[in-house]
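Trainee: predicted model follows, preceded by the sequence.
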Amino acid sequence: MVHKDNPTTLLLRGNKRLTMIVLGILSLVGLFLLTFSKQLWLNHCRTNGGLRTLNEAMSFSSSSLSYSSGSDDHGRARFIDLNGLEATGQASDNEEHVLILTPLKNAASYLPRYFELVNRMNYPKHLISLAFLVSDTTDDTVAILKEKAEQFLNPDDSPDGSSPAQERYHSISIFEKDFDFDLPEGRRHEFEMQPLRRSFMARSRNYLLSAALKEEHAWVLWLDVDVVEYPASILEDLQSVNVDVVVPNCLRETEDGSFWGYDKNNWMETQQSLDMQRDLDPEYVLLEGYYEFLTGRYLMVDMPTHLGKLDKVPLDGVGATFTLVKAQVHREGANFPPFAFQHQVETEGFAKMAKAMGFGVYGLPSYLIYHIMNS
């Protein structure tokens, strides 16, 4: 006997079949969206240097997290892999970022030439960050910095109405921190004032370094505001030497073009200087270029300057008129001691510390730059 389905049964079967078809379609759409969104996420992370896999997004390794208070990253962790951050001899080709650091005090008169020289550098502008720490200033240094920062970050439009990103600097930061240290300008280079003065300079450098160094920076350049002449290729030249710390030979600018040394903090220990230090109080700070206490060290300003421009010599002390440092050196802990470290403070103390940590410190006696003539 054949049983015929009644109309109600047929309707239920039809609805069930339709429901299964709809669920199947929704499942396919959901699978497609999940796959597509995952690929977009991975592409975004690869492009922006963030998480490379979804597994990394879920791991939250405590040693690799950083946080940002910006609106885009608020409440979210970022994974930053510093293993691939290198400073090489081909920095420009490898698009390595350079951070230029300059501490300032009453520097308004020097800033026009400072920015002119920086802007003249051949190194790609979009790979350069600038940061300043202004301390105990009574002139309009901050106002000039803000004006120059606006110009550098928003260059004049090109004829077609666009501003190419390659002509913009990566970032410019202006920090202000007073140390309430007031030393009359006429006494800033007196022998008796140097340990205290240089101690405060070390503090300002450390403040600036800790505030400005970011994860993208491969190199740090310490640049004095009153350096008045250096080649446009200087960054690439010094990077090509490919050492941890390197300094050119800084001379005085003179009206008659005569040869005068300026940065006497670039020096090499001698047997005489080492023997002398054995009997010194550990807290005694040695200073170069002062007749009150001669150290017997070999100053780079006294070395021959007719050899190869990039021929390097090992140094034990450096100044900071133009000092290029691989950022790794600072990241691993070499900074500017405001206290006596192996009889040195500030920049020379930094060189001693870097060498104690196993880093190489070098000078280029034949690579000449010029500082303004002052006392």
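Mentor: Sure thing, it's come through.
Trainee: going forward, measure contacts and count neighbours with C-alpha atoms only.
Mentor: Noted.
Trainee: mind listing what residue 355 touches?
Mentor: 316, 361 (C-alpha atoms under 8 Å, 6 or more residues apart in numbering).
Trainee: hang on, it in a helix?
Mentor: Yes: counting by DSSP: H, G, I helix; E, B strand; the rest coil, one finds residue 355 located in a helix.
Trainee: I'd like to know how far it sits from residue 362.
Mentor: 10 Å (C-alpha to C-alpha, to the nearest Å).
Trainee: isn't residue 170 right up against residue 149?
Mentor: No: between residue 170 and residue 149 there is no contact under C-alpha atoms under 8 Å: 11.1 Å.
Trainee: included below, for side-by-side comparison, is a second structure:
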Amino acid sequence: MARIVSAGIPRIIHQTWRSRDFPVDKGDPKSWEALNPGWRYMFWSDEDLRRFMATEFPELLWMFDGYSRPVQRADLARYCLLKHYGGVYADIDTICMASLEPLFGDTRVVLCEEPLAQHTPARLRGMRSLWFNGTMASPPGHPFWDRVIDLCVRMYPRRDFDILETTGPLILSAAVEQWTDPQALSLNSSHLFAGMTVHGADSGDPRWGNHAETVLSIHCWQGSYYKNRSPSLYHRKLAQLRDLRHRLRWDARLSFKAASRQVEQAILTLPLRRSAEPSFVTVLIPARNAEPFLEENLGQLLQLDYPHDRINVLYGEGGSSDRTADLIAGIVTRHARDFASMGSVTLSRGAPQLRRGERWKPKLQRARRAGIAMARNDLIDHALRWRQSDWYLWLDADVIGLPRDLLQSLLAAEAKIVAPDCVLEADGPSFDLNSWLAVGRPNLVDRNRYRKYGLTMPPADVWWRRHLHDLRYLDRVPLNGVGGTALVVHSDVHRAGLRFPEIPYADLIETEAFGQLARNLGVTPIGLPNVQVRHHAS
């Protein structure tokens, strides 16, 4: 990225509030004017901001108007103000502590971290730091803000979800992580603009950055995103009783101790091996009643631009009531020369036969997914004996849209377990909700609310989970659960004995339990929110 040429940060201060009658207990807006007499002070009400957006950023007005919460409009507008005017933006609940002259003329965007004690949301998502968007400085026209605004646009479909990751600090933090020109940003510790924690104490963070000797402002956290969840005594006691009932009724569970005895840790944690030659990949396709999808699924494999002489394809079929077995036999006969090898195996174990309308009933999930885990385990056991391979790509037979560079993208993540986002349509919501990241620790009340029939089955928007469509502002995220519609697994993982749990592990089963167990054993699965495969919408 080219070095930015700019006149530098101008002597302008921006603050915003709903109206021109701002509450006196929010901060000290007058301190910004008092300590910076030579600076232009620009106050923006919500009405002013909308006029500004309509005039200077009309292409974003639909999004500005579409946000359901005022803070999201304020977030987007502050990025646009700094892009257009430059200067210093400061939340209304801030207090200026010194002259801003040290910032004047700087050609970089000047940012500071939030206090280190508040970095957990960023670190859970695989980022190094949480950057503070309550006070920022910038020259006008800096392209960094284009990146921030682009991420806001990308996350607009999730606008009614978490503010932090639709317009707030996590969006800013992702833009910093992805920015490739370190000379264009002046990054500093929290002391510069936000040296006080949400609890009102000095952060005590080590000082570093271009302005390590300077404290320019403090933030009072009057509009903090950080909330405490504290259920009542009654609900805590009720949750304890439900937890006891759960443990007594569903006693068939896989413990970490028992699971770890089945895994050879020395093999599981071997470092990834680099080779000048493309790795061998075996595509594993479990199939039952897949007649309508097999040809289209095969067509997607044939169009992959990965060297076909390094791809093996192995089908596992069992229990089909249609022509799936015959079609697979024909595919193997016709296309054996299109890949390094092709084959099929009959699976004797699998999920119970269910009508399509029954497949998602909660009371059937434990038996259904246990059967799917059995089929997967039998297929990988056969594959390990069948051909030597470096990687295994699990692919459902009804996945009918693959990027041509799918394998390159998955292997480039350099992780032993990698999941793309499985969708029904491009950039639509995630279809495979078994891929998720835990972003909080639910208390016993929350856990028991969604434990049913021996498994945790929360709704898609439960507060402590993020699915890949929630994380599209990031290119790479750690995961807890993984889905099996498309999943690449390094051979070391399966050779070490790690299989898909057939009984619940941590109240999860099959691929979800596989991901969580791998993570607990030291192999963190990785999700790629912006690499998408398409599932048939039947």
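Mentor: Structure received. Since the structure is predicted, the reported quantities are computational estimates derived from the model, not experimental observations.
Trainee: name the SS class of the nearest residue to residue 16 of structure 2 once chain neighbours are set aside, please.
Mentor: With sequence-adjacent residues excluded and distances taken as C-alpha to C-alpha, 6 or more residues apart in numbering, residue 16 of structure 2 is closest to residue 44, at 4.6 Å. Look at residue 44 of structure 2: counting by three-state DSSP, its state is strand.
Trainee: now residue 44 of structure 2: how far from residue 498 of structure 2?
Mentor: Using C-alpha to C-alpha, we find residue 44 of structure 2 at a distance of 57 Å from residue 498 of structure 2.
Trainee: helices of the stretch 151-300 of structure 2, start to end?
Mentor: 169-178, 233-249, 256-261, 265-268, 294-302 (DSSP state H, counting those that start in this stretch).
Trainee: most packed of those helices?
Mentor: helix 169-178 (a mean of 22; mean count of other C-alpha atoms under 10 Å).
Trainee: where do the helices sit along structure 1?
Mentor: Taking DSSP state H to define them, one finds helices in structure 1 at 7-48, 54-59, 111-120, 141-153, 194-212, 234-241, 271-277, 327-331, 346-356.
Trainee: in structure 2, which residues correspond to the fourth one?
Mentor: It stands for helix 141-153 of structure 1. Alignment of helix 141-153 of structure 1 against structure 2: residues 324-336, by TM-score structural alignment.
Trainee: if I look at residue 482 of structure 2, how far off is residue 293 of structure 2?
Mentor: Distance, residue 482 of structure 2 to residue 293 of structure 2, using C-alpha to C-alpha: 23 Å.
Trainee: quick one: which of the two has more around it?
Mentor: Taking other C-alpha atoms under 10 Å, residue 482 of structure 2 and residue 293 do not tie; residue 482 has more neighbours (29 against 17).
Trainee: can I get the helices of structure 1 in TSV with distance to residue 133 of structure 1?
Mentor: Output for the helices of structure 1, formatted as TSV (distance: least, C-alpha to C-alpha, whole Å):
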stretch	distance to residue 133 of structure 1
helix 7-48	29
helix 54-59	36
helix 111-120	13
helix 141-153	10
helix 194-212	6
helix 234-241	22
helix 271-277	34
helix 327-331	17
helix 346-356	16
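Trainee: deepest-packed of these, please.
Mentor: helix 346-356 (a mean of 24).
Trainee: equivalent range in structure 2 for that one?
Mentor: With TM-score structural alignment as the criterion, helix 346-356 of structure 1 aligns to 510-520.
Trainee: the matching stretch vs structure 1, average offset?
Mentor: Aligned to structure 1 and superposed, stretch 510-520 of structure 2 gives a mean residue distance of 0.8 Å (mean C-alpha distance after the TM-score superposition for structure 1).
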